[in-house]
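Enquirer: Show me how the following folds:
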Amino acid sequence: MSKKVILALDQGTTSSRTIAYNSEGKPIASAQQDFEQIFPKNGWVEHNPEAIWQSQFKTIKSVLSKDISAKTVAGIGITNQRETTIVWHRETGEPIYNAIVWQDRRTATFCDELKTDGYEELIQEKTGLIIDAYFSATKLRWILHNVEGAMDLAKNGNLCFGTVDTWLIFKLTRGKVFVTDVSNASRTMLFNIHSLKWDDELLKLFDIPNTILPEVKSSSEIYGYTELFDVKIPICGIAGDQQAALFGQLCVKKGMVKNTYGTGCFLLMNTGEKPVASQNQLLTTVAWQINGKTQYALEGSVFVGGAAVQWLRDGINLIDDAKEIEALASSVTDSDNVVVVPAFTGLGAPYWDPYARGSIFGISRGTSKGHIARATLEGIALQVYDIVKAMESDSNTRIKELRVDGGASANNLLLQIQSDIFDCDVVRPTNLETTALGAAYLAGLAVGMFKSKKELRKQWEIDKTFKPNTNKEGQLKLIKLWHKAVNRSKNWLDD
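Expert: Next comes the predicted model:
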């Protein structure tokens, strides 16, 4: 076995992590550091770009102090919170404003104006995205229009815009390398996913000079080197967090699907080498590009996944610890017609209803804590079901298995419910940290530490496969009740 390691930098919304992987794809050291969340106004979410960098830098140094020499690092892979937008001075590396985080809603009104002006079809056709404040374009426009002097500096080539991957590479190379990869570029709403280039028509629409944009590279190649750790280490893999998780789950063939059960749920389906335009309000995105071959994905988001369990714990004190939900939900054989719609912050794909709200239907005198707990797990699984059915419809592909990761995938009952509803296998791997693993795989392929995707598939190990039970009638009834409840939860608040 090679003594070489790959460092995966996993820069997330609330913390930064570094994990060292050996040549067998096993984690051998890790470090994590939280950083501050900034909420200047209602609906605004920011990060200090220097805090992002410092937290990530500290985790690298921490891992390199754990019996791992910088000389043994074959390469660095980066995965990151997507869409978060940073602008800085090209010469000094000083940010001109805080990072505007993907969750930030300050540009929602401008997005509404774009829709009113009829730009939805153009933007979806070019970028695969729906118009939303979630993506980088309107955030970047806001910074250029609201920070004094920013637009002039940008036009004169004095500013850099980047998503978090670009910012970290700029810092790691002391400003020598200014790049992003196709997966992150495809989340900006400025990138044409067909030509794989920044789109001049969109840049004009958003009033963004092209001098501010990074060079777009593949997801697995040597972009440059960092010399911050006494030796030259290649930086050689980049992917946005959900695309990295898809790769870490080795969903490398058309039709393969993964779901990450986190605070929300993120589903991606590999659609092969052609982008599939969604008719069901899903996003079309670049999955990755390796050796000149680009693969695409369909993506759908559930806003509230594991957060529904947190609400049972913190909101109504039904449980004291999130781990208790499985035992409580298992105390009953079914939910006795109780349906929980966890639309606490509206409904995501395929409904996209920001005015929907959480609801519980079907309560009777016989309803117990166990019924509500089980119905909550069913509510998470049924939201995932709706997105996968939309993906199947868009791609004309029936899924054969669902690969799962994320914190809530440790819940066996949730995954059994998911398998029953889908009537297909739900597969949980031994390594649930698939986002960082995906970044490590992309970097390792670029420097030859991993020889091929085929070799990587041999490393992927199953922890447990959940097989569907045969009660079709019960599942169909549950799905019917769910859709009835969703329809009654929609548009609860007046818009």
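Enquirer: use CA for all of it now, contacts and neighbours both
Expert: Fine.
Enquirer: Tell me how many other residues surround Glu455.
Expert: Neighbourhood size, Glu455 [other CA atoms under 10 Å]: 11.
Enquirer: Enumerate the positions of the host helix or strand of it that are buried.
Expert: Assigned by DSSP states H and E, Glu455 belongs to helix 453-459. Neighbour counts using 16 or more other CA atoms under 10 Å place Leu456 of helix 453-459 among the buried residues.
Enquirer: to compare against the first, here's another:
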Amino acid sequence: MTTVLAIDQGTSGTKAVVVDGAGKVLGLAELPVRPAYLPGGGVEQDPGELLDSVLEAGRQALARAGVPIDAVTLANQGETVLAWDPGTGEPLSPAIVWQDRRSEGICAELDGERERIAETTGLILDPYFSAPKMAWLRRNMTREGVVTTSDSWLVHRLTGEFVTDVSTASRSLVTRLDDAEWDAGLLELFGLGGERLPRIVACDEVVGGTSAFGGDVPVAGLVVDQQAALLAENCLKAGEAKCTFGTGAFLLANTGTSAARSTSGLAASVAWRVRGETSYCFDGQVYTAASAVRWMQDLGLVRTAADLDAVAADDSEGVLCVPALAGLAAPWWRPDAKAAFTGMTLSTGRGHLVLAVLQGIAAQVAELGDLVAADLGQPLSTLRVDGGLTRSRVLMQAVADLTQVRIDVYPSEHATPLGAVALARASLDPSLALEDAVDAWEPSTTYEPRWPAGRAADFRARWREAVSAVTAQGTVRTTTTREEER
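Expert: The predicted structure is shown next:
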């Protein structure tokens, strides 16, 4: 049976798990990493801290498992970039995190190319994606070395190879959605035409070997984190969807093997490429979920995330929150949006504020669910969820109430690494079908809507009015559907 060390290198931590062929976790280690939140929308990480966390977490997980491994696999943040020396592997810049908004000006310069970029890449022109941050780094930090997403650097340090996987590349704004290859014209558009770029590999490919964890072990099954969770939660058919509640909340829906574009402002990208066939997905983002909880911790509203349910009021008493602490994504795409509370009175307490933040996160997820349903042409019947914040019954019930669909909680805290494990298995055994590489599961908890549809609709209408007030500040840019354009 294949035993895999899976490393999930995330925004606020690195997790390593050793998983056997039956899906049992034999060893686990988690180490925090600390993004620096800077004035002006900057978010950076120390590359050395990222690498050290990958090596140390991997070694700790292996020590706890006490068994040899057959492969190492890596899931990555997706849109975090850095410059580095391809000769020495040394970083030449901080890592510019996916939440960083300092490339807004570059996106504004290219506003006239918005439709061309969307049609070519399936993505919305926004600082969230890789290329604007790469261009900003080149303008403001260094012209030396190469500039890539963080996975390419980490894999290079492990194997010496210069690669990125197809799902990560599809998040860049400079790859074509239809064939997931670099697009020379878009690279020129972002001022990246002369850059040396990594080879794009499939998700079921052995990309090299590493001795970083003892012996010489293949590195295989590379994938971006959210797509890894989509796979682990068995969203293998068109229309099946999941939402991961981590630093942000990310709702992805499988769209099958056709490279469809969203008509409602969602991003379209590669889910994975396995056995020569590419699967695609729509995705929408809530930029602040656990990071909004950390913000509440910093303000003293809650001590830890485990306190959310105890502190949250039973009713918000009319208080609403638009938790746009790092801007708003689909369908607004307003990186300049700021967070706001409305409806407060002298009787408003911390419990009302905590509940309003959780309901604000849930309301954004509900908006994304509507967009996915519009693009798929059918409503979601079930939403599968994973991530640390699924422990909050208040948040999960709010998601069920506002989406008006059943919520199935994934039984493991390790959806992302388990998805990467499935791809590593597929890499090592070419005869293994993808569906057989994924472990079967049953939900640990299910939430059904308690609010009647009318109450949910009324809440969401009032919440949208609050969003309108937030987005009215400054220049409003809306994303219209193709039907509306007609």
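Enquirer: quick revisit: mind listing residues that contact the helix holding Glu455 of structure 1?
Expert: Glu24, Gly25, Leu250, Val252, Tyr441, Phe450 (CA atoms under 8 Å, 6 or more residues apart in numbering).
Enquirer: cool, stretch 104-121 of structure 1 as well?
Expert: Gly43, Trp44, Val45, Glu46, Ile130, Ile131, Asp132, Ala133, Tyr134, Thr138, Lys139, Trp142.
Enquirer: Now for the contacts of helix 453-459 of structure 1: which two are most distant?
Expert: Across the contacts of helix 453-459 of structure 1, the longest distance by CA to CA is 18.5 Å; it joins Glu24 and Val252.
Enquirer: the more surrounded of these two?
Expert: The neighbour comparison of Glu24 of structure 1 against Val252 (other CA under 10 Å) goes to Val252, with 21 against 16.
Enquirer: how much space between the residue mapped onto the more buried one from structure 2 and Leu62 of structure 2?
Expert: The alignment partner of Val252 of structure 1 in structure 2, by TM-score structural alignment, is Leu236. Between Leu236 of structure 2 and Leu62 of structure 2 the distance is 30 Å, computed by CA to CA, to the nearest Å.
Enquirer: Please apply the same query to Gly208 of structure 2.
Expert: From Gly208 of structure 2 over to Leu62 of structure 2 (counting by CA to CA), the distance is 20 Å.
Enquirer: of these two, who's got more company?
Expert: More neighbours surround Leu62 than the other of Gly208 of structure 2 and Leu62, with 24 against 18 (other CA under 10 Å).
Enquirer: so the more buried one touches Val18, yeah?
Expert: Yes. Using CA atoms under 8 Å, Leu62 of structure 2 and Val18 qualify as a contacting pair, with a distance of 6.6 Å.
Enquirer: tell me, what's touching those two both at once?
Expert: Counting by CA under 8 Å, 6+ apart, the residues touching both Leu62 of structure 2 and Val18 are Leu5, Gly27, Leu28.
Enquirer: Looking at the alignment, what corresponds to the last one in structure 1?
Expert: Counting by TM-score structural alignment, Leu28 of structure 2 lines up with Ser30 in structure 1.
Enquirer: Checking Phe282 of structure 2 next. Helix, strand or coil?
Expert: Secondary structure state of Phe282 of structure 2, per DSSP: H, G, I helix; E, B strand; the rest coil, is strand.
Enquirer: nearest spatial neighbour of the aligned residue in structure 1 for it, skipping sequence neighbours?
Expert: Phe282 of structure 2 maps onto Leu298 in structure 1, with residues paired by TM-score structural alignment. Once flanking residues are discounted, Leu298 of structure 1 sits nearest to Thr284: 4.8 Å by CA to CA, 6 or more residues apart in numbering.
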